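Novice: sharing a sequence plus its predicted fold:
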Amino acid sequence: MSTSATVGTALARAFAGHFGRDPDGVWQAPGRVNLIGEHTDYNDGLVLPFAIDRATTVAVAARADRTVRMASGFPGAEPAGFDLDAFAPEQAAGWSAYPAGVAWELERAGVAVPGFDLFVTSEVPVGAGLSSSAALECAVALALSDLTGAGLGRADLADIGRRAENNVVGAPTGIMDQSASMLGTRDCAVYLDCRDLTSRPVPLGLEDSGLRCLVIDTKVSHAHASGGYADRRASCVRGAQGMGVAALRDLEAADLPRARRALDDVTFRRVRHIVTENERVARTAELLGTHGPLAIGELLDASHRSMRDDFEISCPELNLAVDTARASGAIGARMTGGGFGGSAIALVPADDVDRARSAVLAAFAARGLRAPDIFTVLPAKGARRL
């Protein structure tokens, strides 16, 4: 892993090589791991993510006109550009839709965005459920806020990123990913109430407890702008309507017997996941404060079972990763992210990390599956200017 200073220097050099001038600055925003609280964010619920020590970095320079030029260090990523005065969301496509959406939403929020040149690189795996999109959105949002002197707060910038993803990219995600990327602090998770957007840091203490957070990227890619994610969100809306509440956040476990009678089986199981997941998030935050991370393993396991059986967003590769990690020393494991692929996480005693990694690789090989990418992450600080 490169240091931020090294990445910033290299990116400024790449920017100058591509655009023929120096950037005005370099900004960085991290990906995130969601410790617990899946699909609760767009139901006004509770989440507990943390920013990770893998980030997206952007070099940006303002222009005197209204032209935007964008380039990327990603292999095969084509340069893109547009005129701010002529841009419409339906024109956005590919990776450039994310920074374009941020610029568009900042303008809709009243920020006078100039034309700009942008060069981006990233250490956040794409399609792995670690919020590479939110990292890009937040890095660009912070850069444009700084360059324009808009002075927007971090919660506001997180919302700009969410709106870009919803309204321009077309992915019906909630606010969790951007909030984790903007609000993250070292060795802490972000306990976020997605109804009133209040948040507080929750110390994790993984290293002090001898634990590591192991990420198992199954390499099964997903896309939030289509398919199952949107279907699950629609199911939650139907469930809330069927129960006569504004959002599933308004339901508690005591309401589940009535939900079973009022809803069809599939919708009921979607509702049950959200209701019980909110309770698991609150309990996890409580246990972290009183007993530390060694006490939360069963809650992670229960969360995965709920996503596998009730919300049905797991896949065979994620289940294999979780089951194998659990059998190889992990105190708890679950899929993380929107589902249908991506990554699993496992809290593993430091002495068992190599054993767990080897066991997962062997299990995938035995089934003829593509080898997953397995690495540890640390809770890191949120978006910043380098």
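Specialist: Arrived safely, thanks for sending. Residues are numbered from 1 along each chain as shown.

Novice: can we go C-alpha only for contacts and neighbour counts from here?
Specialist: OK.

Novice: before we move on, which element is residue 102 in?
Specialist: Remark: residue 102 resides in helix 97-108, with elements defined by DSSP states H and E.

Novice: quick one: list the elements packing against that helix.
Specialist: Using 3 or more C-alpha pairs under 8 Å, 6 or more residues apart in numbering; DSSP states H and E as the contact criterion, the neighbours of helix 97-108 among helices and strands are helix 132-148, helix 154-164.

Novice: for this protein, what spans make up the strands?
Specialist: According to DSSP state E, the chain carries its strands in the segments 25-36, 46-62, 67-72, 80-83, 116-122, 188-193, 199-203, 211-217, 332-336, 343-349, 373-377, 384-385.

Novice: what's the angle from the fifth one to helix 132-148?
Specialist: Computed by axes from the mean of the first three to the mean of the last three C-alpha atoms, to 10 degrees, the angle separating strand 116-122 from helix 132-148 equals 140 degrees.

Novice: what do you get for the first one?
Specialist: Between the axes of strand 25-36 and helix 132-148, defined by the same axes, to 10 degrees, the angle is 140 degrees.

Novice: quick one on the thing from earlier: format the helices and strands packed on helix 97-108 as CSV; extra columns: distance to residue 49.
Specialist: What follows is those, written out as CSV (distance: least, C-alpha to C-alpha, whole Å):
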stretch, distance to residue 49
helix 132-148, 13
helix 154-164, 14
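
Novice: now residue 339, nearest residue through space, not along the chain?
Specialist: The spatial neighbour of residue 339 that comes closest, neighbours along the chain excluded (C-alpha to C-alpha, 6 or more residues apart in numbering), is residue 313 at 4.9 Å.

Novice: another structure for you, compare them:
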Amino acid sequence: MNFEEIYDATPDGTWEAPGRVNLIGEHTDYNEGFVMPLALPHTCRVEAARREDGVLRLHSADIGKGVVQLRLDALAPGSPEAGNWAAYPAGVAWALREAGLGVGGADLHFTSTVPVGAGLSSSAALEVSTALALNDLYGLALRPEQLARISQRAENAFVGVPSGIMDQMASACCTAGHALHLDTRDLTQRQVPFDLAAQGLRLLVVDTRVSHALGDGEYAARRAGCEEGARALGVQALRDVSFEGLDAALERLDDPVVRGYVRHVVTEDRRVERAIGLLDAGETRAVGPVLTEGHVSLRDDFQVSSPELDLAVDTANGAGALGARMTGGGFGGSAIVLLEESETDKIGEAVNSAFAAAGYLAPHLFEAVPSAGARPL
């Protein structure tokens, strides 16, 4: 069904926002560190029209459970009527109003090509597309980074997932052909050219089809552990622990789990810096081993990998990839593989065969092409 069939009206406009993969810099965003995501060509698209009665109506072509109808003045975190997927766009409307912005009612119809539960930020695409649509419908003139902040507040305070800012900033601010080098403390950003095709390279996404759910407590536990480490070390955030002073810092921590979290975050920030230096020097192939180092750290120190992700990474590297790692929050989802274009079929076949031999679901493999951020259509 399209917008006209659902709402018996014509939309005022259409907007879309992409999912993302993160090249390097995992679980560093809520530690005020560095990340480097890129937007995918997969997007969440929303058709929308203003309403003048304070009612928000939401419909998803992909979930197909009918229209969710809410009153804006009744929205609050934990609202049972805004449960499941509808909490994300409802939370954006709530966050805009909480910020004192003049947002009224709207009819919204969503379609998405971002795989859900694959660690590719389908929720951020849903939030940012909603924020951009309401921004334009009500003439709010918010900048992309402001839309990202509003979207993050929706996810944190309304939905209840304590995510960092990376996913929303990637969806709102990425540009085609580039990776986004982002300092999550002050949102300083730089678009880094990332034209793999011109160098005979590809970035392959391996969606393990093991759905992850960041609201199940494991993600929150990692964040709480990082905050505990920062308090114990007397710093605002783990970003303030220097790489050179890491060994001394670790000696001050009694909890071995927290020690692993701290070691991952500090070394991961350093890996982002290394990757940037290599890309700036035109040594893109040398980024591969940095990716693999990041996976080992996420697996062993941060403990957020899974058997399927480990198999994807190990198999790809064993078949000749330049490097590979899990991407996203973990506990399932996707891995990325940096490889020579000429090796794509061989490595893809190796991963498929390994999953079949292990009795896992067949993974979904596709190329990550650096794409544009949120935009009107």
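Specialist: Arrived safely. Keep in mind that this is a model prediction, so the values were computed, not measured.

Novice: now what about the TM-score between them?
Specialist: Superposed pair, TM-score by TM-score structural alignment, normalised by the length of the second structure: 0.97. Supporting alignment: 374 aligned residues with a C-alpha RMSD of 1.0 Å.

Novice: about what we covered before: what residues sit buried inside the helix holding residue 102 of the first structure?
Specialist: Under the neighbour-count criterion of 16 or more other C-alpha atoms under 10 Å, helix 97-108 of the first structure has 97, 98, 99, 100, 101, 102, 103, 104, 105, 106 buried.

Novice: same check, this time on stretch 282-291 of the second structure
Specialist: Within stretch 282-291 of the second structure, the residues that qualify as buried are 284, 285, 287, 288, 289, 290, 291, counting by 16+ other C-alpha under 10 Å.

Novice: corresponding residue for the second one in the first structure?
Specialist: Meaning residue 285 of the second structure. Taking TM-score structural alignment, the alignment pairs residue 285 of the second structure with residue 294 from the first structure.

Novice: OK, contacts around that match?
Specialist: Residues in contact with residue 294 of the first structure (C-alpha atoms under 8 Å, 6 or more residues apart in numbering) are 209, 331.

Novice: please report how far it lies from residue 205 of the first structure.
Specialist: Using C-alpha to C-alpha, to the nearest Å, we find residue 294 of the first structure at a distance of 10 Å from residue 205 of the first structure.

Novice: next one: residue 309 of the first structure
Specialist: Here the criterion is C-alpha to C-alpha. By it, residue 309 of the first structure lies 30 Å from residue 205 of the first structure.

Novice: for burial, what's the neighbour tally of residue 351 of the first structure?
Specialist: Other residues near residue 351 of the first structure number 12, with proximity taken as other C-alpha atoms under 10 Å.

Novice: ugh, typo on my part, it should be residue 302 of the first structure
Specialist: For residue 302 of the first structure, the number of neighbouring residues by other C-alpha under 10 Å comes to 17.

Novice: counterpart of residue 154 of the first structure over in the second structure?
Specialist: With TM-score structural alignment defining the correspondence, residue 154 of the first structure maps onto residue 144 in the second structure.

Novice: wait, doesn't its match sit right on residue 174?
Specialist: No - in terms of C-alpha atoms under 8 Å, residue 144 of the second structure does not count as a neighbour of residue 174; the distance is 9.8 Å.

Novice: ok, the two, which is more surrounded?
Specialist: The residue with more neighbours, out of residue 144 of the second structure and residue 174, is residue 174; 28 against 22, by other C-alpha under 10 Å.

Novice: which ones are touching the counterpart of residue 325 of the second structure in the first structure?
Specialist: The criterion is TM-score structural alignment: under it, residue 325 of the second structure has residue 334 as its aligned partner in the first structure. Under the criterion of C-alpha under 8 Å, 6+ apart, the neighbours of residue 334 of the first structure are 300, 301, 303, 304, 322, 344, 345, 346.

Novice: quick one: buried residues of the top helix by length along the first structure?
Specialist: For the first structure, the helix reaching the highest residue count under DSSP state H is reported as helix 265-290. Of the residues in helix 265-290 of the first structure, those buried by neighbour count under the rule 16+ other C-alpha under 10 Å are 267-282, 284-285, 288.

Novice: any idea how far residue 36 of the second structure is from the counterpart of residue 129 of the first structure in the second structure?
Specialist: For residue 129 of the first structure, the aligned residue in the second structure is residue 119 (criterion: TM-score structural alignment). Going from residue 119 of the second structure to residue 36 of the second structure by C-alpha to C-alpha gives 15 Å.

Novice: of the two, who's got more company?
Specialist: residue 119 (31 against 26).
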